[in-house]
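S.K.: here is a sequence with its predicted model. Questions after.
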Amino acid sequence: MNPAPQHPSIGHGRGPAGGRHPDYTRLASVGPYFALDTSATTTPPPGFRPLPELYGTGPDAPLAARVRMVAQRLGTTELRVAASILHLGLAARFWSVGLGSAVLLGTVPTLECAWVRIPDQGPIDLWTPPEPARPTSESLVDQLHRAVLIGQLEPLAAAVRAAVPLSARLLCGNAASALAGTLRVLDSHAAGPARELVAQLLDRPPLTGSGTLLTGPRGAAFRRTSCCLYYRIGPGAGLCGDCCFTRPPARRQ
């Protein structure tokens, strides 16, 4: 059963009363990308490392090793393709936690004390110690912009680009695409608040101009102004549903 949606104020930071712990366990019922472990312990479960370590650089950095693994699984020798696909999935993970919390719980976790575990397959595991919600004058869109875009996606993009050269515009398009994909999942839970927040985020730098969002009775659709390079995996890969291209470009030799 899906959790009953709460409809928090989009314009003001209204959330759980100060001192109360948001029930982040509700997010997992939406899907694995939304899950945030806040088990009541002072130390993370085994195998976790501080989230900032994910954004380390160098040949032995977690993301550099993960890019090589993703390339092997995709069957491509182009590391930039693997890096883009990896970045897209990680962006979706952070947006899911942030946007899901905003529309269902009326608050946004900062993830400042979060820990991460990278499984062999599937979305990364996130754990954060339980932290009471504190009253804030920030709007939910301001909280999302600060906690997700600035707090996570900026260092993530820098770490990805340190591992494999990719254009900032492509990674910005990935961030917007991941946000729109999160909206499509949440549309059946709290369509109004989710659509409003996503529209506001897409209208803010650095996502401004990254694509066009259309919403209607049949759901939300997004067309980005860049390409994630997925088509370069192979002749049968095709294009993503929100790609800027209408047919795969001719591959350069």
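M.R.: On my side now, so go ahead. Numbering: from 1, shown residues only.
S.K.: rest of the way, CA atoms for contacts and neighbours
M.R.: Noted.
S.K.: for residue 210, see how far away residue 224 is.
M.R.: From residue 224 over to residue 210 the distance is 6 Å, taken as C-alpha to C-alpha, to the nearest Å.
S.K.: again but with residue 45, I slipped
M.R.: Taking C-alpha to C-alpha, one finds residue 45 at 37 Å from residue 210.
S.K.: which of the two has more neighbours?
M.R.: residue 210 (23 against 14; other C-alpha atoms under 10 Å).
S.K.: the more buried one reaches residue 222, doesn't it?
M.R.: No: look at residue 210 against residue 222 with C-alpha atoms under 8 Å: they stay out of range, at 10.0 Å.
S.K.: which residues does the residue nearest to residue 37 when sequence neighbours are not counted contact?
M.R.: Once flanking residues are discounted, residue 37 sits nearest to residue 127: 4.6 Å by C-alpha to C-alpha, 6 or more residues apart in numbering. Applying C-alpha atoms under 8 Å, 6 or more residues apart in numbering to residue 127 gives the contacts 36, 37, 38, 39, 44, 114, 115, 116.
S.K.: and the comparison structure, right after this:
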Amino acid sequence: MVLLLLVDLDLAALHPLGGFFVLRTAGEPHLHLPTLTRVYEAPGPDVHADALTARVRRVAAALRTAEPRVAASVAHQGLAARLWSVALGCAALTGRVPDLDARLLHWDPDGSAPDDLWLAGARALPGDAATLAGTVLLGHLEPLAAALRARHRLAPGLLRGNAASALAGAARQLDGWARRHGRTDTAARARSLAADVLSHPLLAGAGSLTGTAFRRRSCCLYYRVPAGGVCGDCCFPGPPRSSPRATSG
């Protein structure tokens, strides 16, 4: 009961940040949605029952792109941003992280952005960098990347860059919000935690972090979306004209 109260209070602290930081909890109509454990599993013979493929198709339609790997990259970064935002936000604001076990976290593949997530459980974990990396990077982004690579031609370096970029983006949003509200301690914790997690062997070398400014060493392929351009942290100063092979590593 105490742990449930702690997690509810921790998640409530994220509400003022809105958007990517809010996590719904049990009591919402989530039980018909797949858990992320199921999402990360290898697809069965019926591709229409594959939630991850359905999500990529939805993103492709929204972006008006005929390239599934582009939509897969954008879908990957969107979910990564949600997971990092919740975990890093709680760690920076409360010093704890909710247990985002993939078996307890439900996801709506048909939802709009930011991705809809429901947590059907409550357990508070320490809010240190090692726990953050274990919870999000090992618990979610590694199996998610493997699932996407099994379905689409996505280079490991691209997915690693997406994961690092999403973390840096969450830290940047937290830092800005905390500074605007006089929470310099929260801003400092967000920056420190993000820097520590970005040094993890699975993210090291994905980009360079200076303060809250991040520059990745790979491209997420968003420039291939009609009128997409390049992202603010892209390795390219402008949309490249070379072969797509040069953008995926």
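M.R.: That came through fine. Bear in mind that the values here come from a model prediction, so they are computed numbers and not experimental data.
S.K.: got a TM-score for the two of them?
M.R.: TM-score of the superposed chains, computed with TM-score structural alignment, normalised by the length of the second structure, equals 0.83; 227 aligned residues with a C-alpha RMSD of 2.1 Å.
S.K.: returning to what we had before: what about the contacts of residue 127 of the first structure, which are in helices?
M.R.: Nothing among the contacts of residue 127 of the first structure maps onto helices, per DSSP state H.
S.K.: for residue 105 of the first structure, state which of these is nearest.
M.R.: Nearest to residue 105 of the first structure, judged by C-alpha to C-alpha, of those is residue 36 at 12.7 Å.
S.K.: OK, contacts around the closest one?
M.R.: 24, 25, 27, 28, 97, 125, 126, 127, 128 are the contacts of residue 36 of the first structure under C-alpha under 8 Å, 6+ apart.
S.K.: to which residue of the second structure is it aligned?
M.R.: Under the alignment (TM-score structural alignment), residue 36 of the first structure pairs with residue 23 of the second structure.
S.K.: any idea how far its match lies from residue 124 of the second structure?
M.R.: Counting by C-alpha to C-alpha - residue 23 of the second structure and residue 124 of the second structure are separated by 14 Å.
S.K.: aligned to residue 141 of the first structure, what sits in the second structure?
M.R.: So residue 141 of the first structure corresponds to residue 129, using TM-score structural alignment.
S.K.: wait, its match touches residue 198, no?
M.R.: No: Residue 129 of the second structure lies out of contact with residue 198 (C-alpha under 8 Å); the separation is 9.4 Å.
S.K.: so for these two, which sits in the more crowded spot?
M.R.: residue 198 (24 against 20).
S.K.: related to what we said a few turns ago, and the match of residue 141 of the first structure, how far from residue 99 of the second structure?
M.R.: Distance from residue 129 of the second structure to residue 99 of the second structure, by C-alpha to C-alpha: 14 Å.
S.K.: residue contacts, the nearest residue to residue 26 of the second structure once chain neighbours are set aside?
M.R.: Of all residues not flanking residue 26 of the second structure in the chain, residue 120 sits nearest, at 4.6 Å (C-alpha to C-alpha, 6+ apart). For residue 120 of the second structure, the contacting residues are 25, 26, 104, 105, 106, by C-alpha under 8 Å, 6+ apart.
S.K.: of those residues, buried ones?
M.R.: 25, 104, 105, 106 (16 or more other C-alpha atoms under 10 Å).
S.K.: in the first structure, what residue corresponds to the last one?
M.R.: Residue correspondence, TM-score structural alignment: residue 106 of the second structure in this structure matches residue 115 in the first structure.
S.K.: ok, that match to residue 37 of the first structure distance?
M.R.: From residue 115 of the first structure to residue 37 of the first structure the distance is 10 Å (C-alpha to C-alpha).
S.K.: mutual contacts of the two, please.
M.R.: Common neighbours of residue 115 of the first structure and residue 37 (C-alpha under 8 Å, 6+ apart) are 126, 127, 128.
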